[in-house]
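1. sequence unknown, structure follows:
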């Protein structure tokens, strides 16, 4: 099995399109599937970068799925928080027979699909990103999807209501007025989706979530505002392997190599200086796993360079960054004119400029809070602005020049 996630097809880095790098990754991935004799590829969410992806991104996903199946593997892919669950799941059920199982939204989240391979069956439980706000308000009863065998679970309730707002008694069609509704959370909806038991000796959970203890990057969109987006690691107990998506930094959960984020295949922020890879997982017939990380050889690295404009333009120390995405932190003591245009002569992919003059005895503190600046005289306001931009107060001659210019401007504005 090959674990990948967070493709974000259609994304740009600053103003630079990543379409060519993403297409190169897809072609490389298809080659790996064939060379490594992969049986199953799982894509753990964020197939696209936005809910309504551009046409070229839709075509690239189709190319990826076609290539993977053509190389001899099945696919399980889920929607992430960047995806539209309805659009991702539009072909839900139609492509299953072709070996492409795609899930989005609550409708079939957590269904156990048993895939047959030459060394035995594998139970796959796919849980796309589930927004608690969109959780259904009533139990979603277990049903058998066409051509998708579900394991018998006769002694369990139909299914725990996703929002947990329906009591356990209600799932048995028994009124219970003492059970108060509870507000759904990321934890409760994910736990409810994973409520079904698996029966094969080996099983895989595919989920898009933020597991407690994991480390974020700067490029992930927050899963929640005002409530905790985290879910407990124990939520995934009982699975042979847990293929996670959402976080772009490759990492294990709880130091367990069978519960991991494989990370995004390309860097999407300057915090992602770590190596990118996909994970090959060998799950033997008893459920025991061994994992191998395969580095992704495509994509443009990111780097943050710090120094004066002259240092960044001239020093041979920075030659390695000439073809990277570059964030330039300029430490010149005064404002640098046309910094980006000048740096582009050496670094074709500089996308961010940060002015960070060194603090020192000549550093000028803000003379007044923003609310008080409106009460400054025109000359004091101009002097304050000059100090903010140049990181030093104006000289006597410069202050006189500002005074003359303001007098002339005020005289011209006076009727």
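-> That came through fine. This is a predicted model, so every value here is computed, not measured. Numbers count the residues shown, from 1 in each chain.

2. could you use CA atoms for every contact and neighbour count after this?
-> Will do.

3. other residues contacting stretch 38-49?
-> 1-11, 32, 57, 61, 68, 72-83, 117, 128-129, 206-208, 243-246 (C-alpha atoms under 8 Å, 6 or more residues apart in numbering).

4. weed out the non-buried ones from the residues you listed.
-> Using 16 or more other C-alpha atoms under 10 Å as the burial test, those include 1-11, 32, 57, 61, 68, 73-83, 128-129, 206-208, 243-246 as buried.

5. give the buried residues for stretch 369-387.
-> Neighbour count says stretch 369-387 has 378, 379, 380, 382, 383, 384, 386, 387 buried, by 16+ other C-alpha under 10 Å.

6. cool, stretch 20-29 as well?
-> For stretch 20-29, by 16+ other C-alpha under 10 Å, it's 22, 23, 25, 26, 29.

7. what does stretch 219-229 give?
-> In stretch 219-229, counting by 16+ other C-alpha under 10 Å, buried: 220, 223, 229.

8. let's bring in a second one:
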């Protein structure tokens, strides 16, 4: 039996000012073609289906079309919520969808949802664990010690009474790490942390009773601890930190003897993401320009700030997302020790120095008044300052 593992679709996402819905439709169509070519039996979607809790109309239409394509092919689909999703919105119509082989578990109801997938002699138990917080789980298990996310997931799994003799698959959306190691992070995640997107880290050995664990939440495709515990990663690059990711989708082949084989199939985006660096004149020289429709992050090494750099860049690269600088001035700022910068300094002094450092001139009285007003509204200073 063949399972295709997806996660972190983030339908409706923008990259800077650029709507990615066409790029997302392109990659989902590519995945449908792969499902046809490889005769996939089921699709596992491990959360963060939408980018926002209130998705756009275009995002909901795209998901509708994708699920409809899967249903037409009689491909069973198992979908859970992630921390970006609205549980209630994603769960809407779930009972009706089951008649089309689409199984949605978006709201934790006190037990681990289980579905049985059969194909000839092969029978798989598919367990669906939507994104959960410790507080949610504590509500259903008031007598259990649940202090953190790991406790919460452990209690849920212990209560599920998993039959080790069966072939078991789990779909989950949590921050899972190996012993003494962190996953290679992407998107808005940052390394060396106990949590990602306010989701606390849990150990992968909680899932030892499962033959395959389809994870969502981390955007970089990778195994965690063992090959069978895996993040599919997002199907597209969604931030500069993912620029060097090779996006792929895993297809897992399983049989009744609990044999598991995993093959990664590369994905090719409609528009790639690139980070280019150098002097503007050189970067925009025709000899160095390529793939002009790609999403571009540009780091300029020119010593002087270039007026309307974005406008100039977008004449050649219309999908330029961001421009920053790496020169003597920015490196000098990076070396400034800010640990004591605010000691015995007034708000006015701090803002004046900052403004002069960045712009090379004094801040005007009108601009300072605006800064004071903003600081008061934010509670940084009081009305008398």
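-> Yep, it's here. Bear in mind that the values here come from a model prediction, so they are computed numbers and not experimental data.

9. would you pull the TM-score for this pair?
-> The TM-score (TM-score structural alignment, normalised by the length of structure 2) is 0.81; 348 aligned residues with a C-alpha RMSD of 3.1 Å.

10. picking that back up, closest one of the buried residues of stretch 20-29 of structure 1 to residue 196 of structure 1?
-> Relative to residue 196 of structure 1, the closest of the buried residues of stretch 20-29 of structure 1 is residue 29; by C-alpha to C-alpha it sits at 31.9 Å.

11. need the counterpart of the closest one in structure 2.
-> Matched to structure 2 by TM-score structural alignment, residue 29 of structure 1 sits across from residue 31.

12. ditto for residue 53 of structure 1
-> Aligned partner of residue 53 of structure 1 by TM-score structural alignment: residue 55.

13. how near is its match to residue 131 of structure 2?
-> 18 Å (C-alpha to C-alpha, to the nearest Å).

14. which helix or which strand is home to residue 264 of structure 2?
-> Assigned by DSSP states H and E, residue 264 of structure 2 belongs to strand 260-266.

15. which residue numbers in structure 1 go with the next helix or strand after that strand?
-> Using DSSP H and E, the helix or strand that directly follows strand 260-266 of structure 2 along the chain is strand 273-278. Counting by TM-score structural alignment, strand 273-278 of structure 2 lines up with residues 302-307 of structure 1.

16. flag every buried residue along that stretch.
-> 302, 303, 304, 306, 307.

17. around the nearest residue to the first one once chain neighbours are set aside, count how many other residues there are.
-> It stands for residue 302 of structure 1. Leaving aside its chain neighbours, residue 302 of structure 1 sits nearest to residue 325 (4.7 Å; criterion: C-alpha to C-alpha, 6 or more residues apart in numbering). Using other C-alpha atoms under 10 Å, residue 325 of structure 1 has 24 other residues around it.

18. would a markdown table of the buried residues of stretch 302-307 of structure 1 with distance to residue 234 of structure 1 be doable?
-> What follows is the buried residues of stretch 302-307 of structure 1, written out as a markdown table (distance: C-alpha to C-alpha, whole Å):
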| residue | distance to residue 234 of structure 1 |
| --- | --- |
| 302 | 35 |
| 303 | 36 |
| 304 | 37 |
| 306 | 42 |
| 307 | 46 |
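
19. what's the closest of these to residue 257 of structure 1?
-> residue 302 (26.8 Å).

20. so the closest one sits against residue 273, correct?
-> Yes - assessed by C-alpha atoms under 8 Å, residue 302 of structure 1 is found in contact with residue 273 at 6.1 Å.

21. shared neighbours, these two?
-> With C-alpha under 8 Å, 6+ apart, residue 302 of structure 1 and residue 273 have common neighbours residue 267.

22. in space, what's closest to the aligned residue in structure 1 for residue 262 of structure 2 - neighbours in sequence excluded?
-> Aligned by TM-score structural alignment, residue 262 of structure 2 pairs with residue 291 of structure 1. Distance criterion C-alpha to C-alpha, 6+ apart; nearest residue to residue 291 of structure 1, sequence neighbours excluded, is residue 281 at 4.5 Å.

23. and that neighbour, what helix or strand is that in?
-> Per DSSP H and E, residue 281 of structure 1 falls inside strand 277-283.

24. report the angle between the axes of that strand and strand 289-295?
-> Here the directions of strand 277-283 of structure 1 and strand 289-295 differ by 160 degrees (axes from the mean of the first three to the mean of the last three C-alpha atoms, to 10 degrees).
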